[in-house]
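*Asks:* How does the following fold in three dimensions:
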Amino acid sequence: MARANTAAWLMSKQEKPLVIAEAPIPAPKPRGVLIRVHAIALNPVDAAIQNAGLLWEEYPLIIGSDLAGKIVEVGSEAEAAGFRVGDRVLAGVEKGAFQEYCSADIGLVAKIPEHVSYAQGCVLPMGISTAAVTLFHAENMALDLPQVEPKPNGQVVVVWGGSSSVGSCGIQMLCAAGYQVIGVAGASNFQYCKELGASHVFDHKSDNVEQDLIAALEASGKKFAGVFSAIMGLEVLRACVRIADKLGHVNKSRIVGTVVPPDMPMLPLPNLPAGVRYAYCRGPTDFLPDSALRDIFGWDTKPMAGFEKAVFAKWLPLALRSGQLKCKPEPFIVGRGLDSLQDACDLMAKGVSAQKLVVELE
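*Replies:* A predicted model of the protein is given here:
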């Protein structure tokens, strides 16, 4: 039987609602796979694209970056890398997740075990890719890579926004790399962050959070390795800059990881003290050899040098299988079918905490 595809289209800039209509089935490139999508996770950028018209200029457009499903077609290089028709996978894409069939580059595809549902698997790709490039890439914070059997390395990292999607993935990967993690989150999410591996968690609403955090870091007896702001916010970034300036005694630790690239107009980054610099990721873009956003904005390519394989191809599938990596934040099922995606976008625009909004397709 011939396949047919349907998508939730954003027909023009800042238009609502998404329009459910036929779509061509994307053909996978040699490095790609075609996935029958079973679950889609929402990210804040999805609501921002629809409501504020960010990033893309050509419409109609199929947005969405996080998905999970079953492979139905495999490119030649993807087959050589071990992917097969029938594999259950999670995947990240620059755009195009809001449809029944989606093609994805294997740099952001990972197999998922049977005990992980599609709804669980789809919460990870954007969070993993954003945190991983910021924390571990040689041109960014250059921290140790996650391992299935980690050994403590005597170093500590701060993750501000630990209950966010990126923060949840960051905490788990840092623990898997042997770091002690100190988190910052809302008081209601303290236990959540500790279950992910944070040794201590501080309340972001406390007037003394910065001082208490610095005191805990100084009392830990461990080497300060850096601070990662896993959420947007000018005051959050200013606090992270002050922490790096106060505690970073070598160039490598005087780095503030951020989810906001300095050339993005949505948030002007604070000026930096001498010797402190930003490390950042542009989400899936930094993992993909062919990037439309890179071409649109003229971004430089970060050389991967096998980095993406170390995270997505090697560590991630094994960590899921063993239970070392949890699919967090927990999926909150908004509905079933493409017509639930507009409701999910509207909910995302209102903000969520320690949850990932998910729409199931079948």
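
*Asks:* all contacts plus neighbour counts: C-alpha atoms, from now on.
*Replies:* Noted.

*Asks:* which residues of the stretch 101-250 of the chain fall in strands?
*Replies:* 101-105, 109-111, 155-160, 180-185, 200-203, 223-229 (DSSP state E, counting those that start in this stretch).

*Asks:* compare with the first, here's sequence two:
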Amino acid sequence: MTDTMWAISQDELGGPETLRLVTLPIPEPGIGEVVVRVHAAALNPVDALARQSGLFVSALPFVLGWDISGHVAAVGPGVTVHQVGDEVFGMLPFPHGHGAHAEYALAPARTLVAKPKHLEHIQAAALPLAGLTAWQALVDTARIDQDSRILITGAAGGVGHLAVQIAKTRGAHVIALASAQDADFVTAVGADEVIDYTTTDFTQAVKEVDVVLEVIGGDYAARALDVLEPGGVLVSTLPPSVAPLEKDAAARGIRVAGLLVEADRLGMTALAKFAATGELIPAIAATFPLDQAASAHATKRGPGKTVLTAA
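*Replies:* Below is the predicted model:
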């Protein structure tokens, strides 16, 4: 292993043009840490948000990225769950553990799990942040089961298409909001019903659901209260959108929860299990080499995830 690596960094906040390829020292693992040789690292909407505003990241300059898949290049003192050479994937601690958009990344050992053998690094890198968000929303927070009726907004997106699949592993009935052009895709990943949000007001088409997973923002969270049964749960990946709804929701007997994803070895183990059995398959919208990260940020593709390849 050499002493330096290529990484994508920025010295100022702004658009994709602020991203540049730089040489940085390869990090050294401390107690309980490993260094991962990154083969693939996904992009998430929060990367663009951080690039533009600096939200969730350290002082300039910084390296973005939370999702990684690769092999262990070095282990720190006390690490027993991984060895050098192990193929692993996971999410760096959100929000302050960013640094995946580089050839090497430092990670707490227990944020990573073994990569399923049949899963390519590109697919594995697309799973952690979006998959954990969906898992923590539906399984840990809403505690869905085979009797649950679930509405998922943005069902063709990174979180949404994985949420559909996770819900189906629990036996739930899934109603998905997606555009007409993405309807076939969302059906293929498991949705029982698809509503074209561009032509149909979902509050008129859906009633008596147990759970709403809301990932879009705007007035969607407020409108979601109209389709939930008393005792239902609204989980939003945009916490500010649900805070003003707490009083109204409580009057209706509805729980509202704003979720920020957390590094979670138990959740990652579950995602790896379902990925290994083919019950959870991340869709890849596009791939770019690491040195084309700016192009990856500037190109809007879908459905699914965009992934950077570093090896």
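
*Asks:* can you redo the strands of the stretch 101-250 of the first structure as TSV with distance to Arg88 of the first structure and mean neighbour count?
*Replies:* Formatted as TSV, the strands of the stretch 101-250 of the first structure follow (distance: least, CA to CA, whole Å; neighbours: other CA atoms under 10 Å):
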stretch	distance to Arg88 of the first structure	mean neighbour count
strand 101-105	13	25
strand 109-111	6	25
strand 155-160	31	26
strand 180-185	31	26
strand 200-203	35	21
strand 223-229	31	26
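
*Asks:* and Ser117 of the first structure, which of these is closest to it?
*Replies:* strand 109-111 (11.7 Å; CA to CA).

*Asks:* Which parts of the first structure are helices?
*Replies:* For the first structure, the helices defined by DSSP state H cover 44-52, 76-80, 118-121, 125-136, 165-176, 190-196, 209-219, 234-247, 292-297, 307-308, 316-322, 341-350.

*Asks:* okay, the ones you listed in a markdown table with mean neighbour count and distance to Pro273 of the first structure next?
*Replies:* Formatted as a markdown table, those follow (neighbours: other CA atoms under 10 Å; distance: least, CA to CA, whole Å):
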| stretch | mean neighbour count | distance to Pro273 of the first structure |
| --- | --- | --- |
| helix 44-52 | 19 | 30 |
| helix 76-80 | 16 | 45 |
| helix 118-121 | 26 | 40 |
| helix 125-136 | 27 | 20 |
| helix 165-176 | 28 | 25 |
| helix 190-196 | 19 | 30 |
| helix 209-219 | 15 | 17 |
| helix 234-247 | 18 | 7 |
| helix 292-297 | 13 | 27 |
| helix 307-308 | 19 | 30 |
| helix 316-322 | 19 | 36 |
| helix 341-350 | 18 | 34 |
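
*Asks:* Serialize these to CSV and add fields for distance to Val334 of the first structure.
*Replies:* Listed next are the helices of the first structure as CSV, based on distance: least, CA to CA, whole Å:
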stretch, distance to Val334 of the first structure
helix 44-52, 15
helix 76-80, 32
helix 118-121, 11
helix 125-136, 19
helix 165-176, 17
helix 190-196, 21
helix 209-219, 34
helix 234-247, 30
helix 292-297, 29
helix 307-308, 31
helix 316-322, 24
helix 341-350, 6
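
*Asks:* what about those helices, which gets the closest to Thr6 of the first structure?
*Replies:* When the helices of the first structure are compared by CA to CA, helix 341-350 sits nearest Thr6 of the first structure, at 12.9 Å.

*Asks:* Can you tell me what sits against the closest one?
*Replies:* By CA atoms under 8 Å, 6 or more residues apart in numbering, the surrounding residues in contact with helix 341-350 of the first structure are 8, 17-18, 42-44, 46-48, 98, 334-335, 357-359.

*Asks:* How about stretch 196-214 of the first structure?
*Replies:* By CA under 8 Å, 6+ apart, stretch 196-214 of the first structure touches 168, 171-172, 175, 180-187, 190, 193-194, 239, 243, 247, 326.

*Asks:* at 6 Å what do you get?
*Replies:* With contact meaning CA atoms under 6 Å, 6 or more residues apart in numbering, stretch 196-214 of the first structure is reached by Gln172, Val181, Ile182, Gly183, Val184, Ala185, Gly186, Ala187, Phe190.

*Asks:* Now the terminal residues of it, how far apart.
*Replies:* Using CA to CA, to the nearest Å, the end-to-end distance of stretch 196-214 of the first structure comes to 21 Å.

*Asks:* if we can go back for a sec, can you say which two of the contacts of helix 341-350 of the first structure are spatially most distant?
*Replies:* Ala48 and Gly335, at 20.5 Å, using CA to CA across those.

*Asks:* Scan the contacts of helix 341-350 of the first structure and report the most crowded one.
*Replies:* Using other CA atoms under 10 Å as the neighbour test, the contacts of helix 341-350 of the first structure are led by Phe98, with 30 neighbours.

*Asks:* And it, what's its match in the second structure?
*Replies:* If you follow Phe98 of the first structure across to the second structure using TM-score structural alignment, you land on His101.

*Asks:* how near is its match to Gly302 of the second structure?
*Replies:* 20 Å.

*Asks:* For stretch 286-293 of the second structure, which residues meet the burial criterion?
*Replies:* Within stretch 286-293 of the second structure, the residues scored as buried using 16 or more other CA atoms under 10 Å are Ala286, Thr287, Phe288, Leu290, Asp291, Gln292, Ala293.

*Asks:* That stretch spans what distance, first to last residue?
*Replies:* End-to-end distance of stretch 286-293 of the second structure (CA to CA): 12 Å.

*Asks:* Repeat that for stretch 14-23 of the first structure.
*Replies:* End-to-end distance of stretch 14-23 of the first structure (CA to CA): 20 Å.

*Asks:* contacting residues for the residue positioned nearest the centre of the second structure?
*Replies:* For the second structure, the residue lying nearest the average C-alpha position, counting by CA atoms, centre = their mean, turns out to be Ala130 (1.6 Å). Applying CA under 6 Å, 6+ apart, one finds that Ala130 of the second structure lies in contact with Gly158, Val159.

*Asks:* Over to Asn140 of the first structure?
*Replies:* Here Asn140 of the first structure is in contact with Thr134, Ala279 (criterion: CA under 6 Å, 6+ apart).

*Asks:* Tell me who's in contact with the residue lying closest to Asp67 of the second structure once chain neighbours are set aside.
*Replies:* Nearest residue to Asp67 of the second structure in three dimensions, chain neighbours excluded: Met91, at 4.7 Å (CA to CA, 6 or more residues apart in numbering). With contact taken as CA under 6 Å, 6+ apart, Met91 of the second structure is in contact with Trp66, Asp67, Pro128, Leu129.

*Asks:* 8 Å instead, please
*Replies:* Trp66, Asp67, Ile68, Thr111, Leu112, Pro128, Leu129, Ala263.
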